[in-house]
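Enquirer: what follows is a protein structure lacking sequence information:
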């Protein structure tokens, strides 16, 4: 386990690290546990999946939380803001 993986595992918050195109690079156990509790199979929102693409699909169904997540992440990725919570 790399140092970055070890650090992520110490955090209680659900963390996913994504690249500039939205692909998930790293997740921690809190992230995996949360989605498992929601009934989402581990591979659906894990490393290698495009989180922005998934959010956009959910957003198209009218999910307001997904809309906020997409907008927030896109603002961070464009450099408009430094963080999104």
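Expert: That came through fine. Keep in mind that what you see is a predicted model, and the values were worked out from it rather than measured.
Enquirer: CA atoms for contacts and neighbours, from now on please.
Expert: Noted.
Enquirer: doesn't residue 71 lie inside a helix?
Expert: Yes: under DSSP: H, G, I helix; E, B strand; the rest coil, residue 71 falls within a helix.
Enquirer: that one and residue 8: what is the separation?
Expert: 24 Å (CA to CA, to the nearest Å).
Enquirer: again with residue 24
Expert: Residue 24 sits 14 Å away from residue 8, going by CA to CA.
Enquirer: same deal with residue 68?
Expert: Taking CA to CA, one finds residue 68 at 24 Å from residue 8.
Enquirer: show me which of the two is the more surrounded one.
Expert: Neighbour totals were compared for residue 68 and residue 8, and residue 8 leads with 20 against 15 (other CA atoms under 10 Å).
Enquirer: this is the other structure I want to compare:
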């Protein structure tokens, strides 16, 4: 092989081009994997968010019913005290 002048430059450029091509293929594959993982992560996050909303709604209903029961109890106690004071 003749390593003079233009042949040497073309060979070096060809090797560099091959390395860059392999890097591009690797980068594209890595990007595809990341996109797939990101999509799966977003789906998992959405499922967890929906689950948390359901749990929060259940807890809120429980708290509201407990709160209403406590308010009713306090109102009854207040009414009894008012009756004692006024009558």
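Expert: Ah, there it is. Please read these numbers as outputs of a predicted model, since none were measured by experiment.
Enquirer: TM-score of the superposed pair?
Expert: The TM-score (TM-score structural alignment, normalised by the length of the first structure) is 0.21; 20 aligned residues with a CA RMSD of 2.2 Å.
Enquirer: what's near enough to touch residue 74 of the first structure?
Expert: Contact analysis of residue 74 of the first structure by CA atoms under 8 Å, 6 or more residues apart in numbering lists nothing.
Enquirer: check which helix or strand it maps to.
Expert: Assessed by DSSP states H and E, residue 74 of the first structure sits inside helix 64-78.
Enquirer: ditto for residue 8 of the first structure
Expert: Using DSSP H and E, residue 8 of the first structure sits in helix 3-9.
Enquirer: and for residue 58 of the second structure?
Expert: In this assignment (DSSP H and E), residue 58 of the second structure forms part of helix 5-86.
Enquirer: mind listing what's buried in the helix holding residue 8 of the first structure?
Expert: 8, 9 (16 or more other CA atoms under 10 Å).
Enquirer: kindly report the same for stretch 59-76 of the first structure.
Expert: So stretch 59-76 of the first structure, judged by 16+ other CA under 10 Å, has buried residues 59, 66, 67, 69, 70, 71, 72, 73, 74.
Enquirer: so the first one sits in a helix?
Expert: Yes: according to three-state DSSP, residue 59 of the first structure belongs to a helix.
Enquirer: who's in contact with it?
Expert: Counting by CA under 8 Å, 6+ apart, residue 59 of the first structure has contacts 65, 66, 67.
Enquirer: residues in contact with the second one?
Expert: Translated: residue 66 of the first structure. With the criterion set at CA under 8 Å, 6+ apart, residue 66 of the first structure makes contact with 55, 56, 58, 59.
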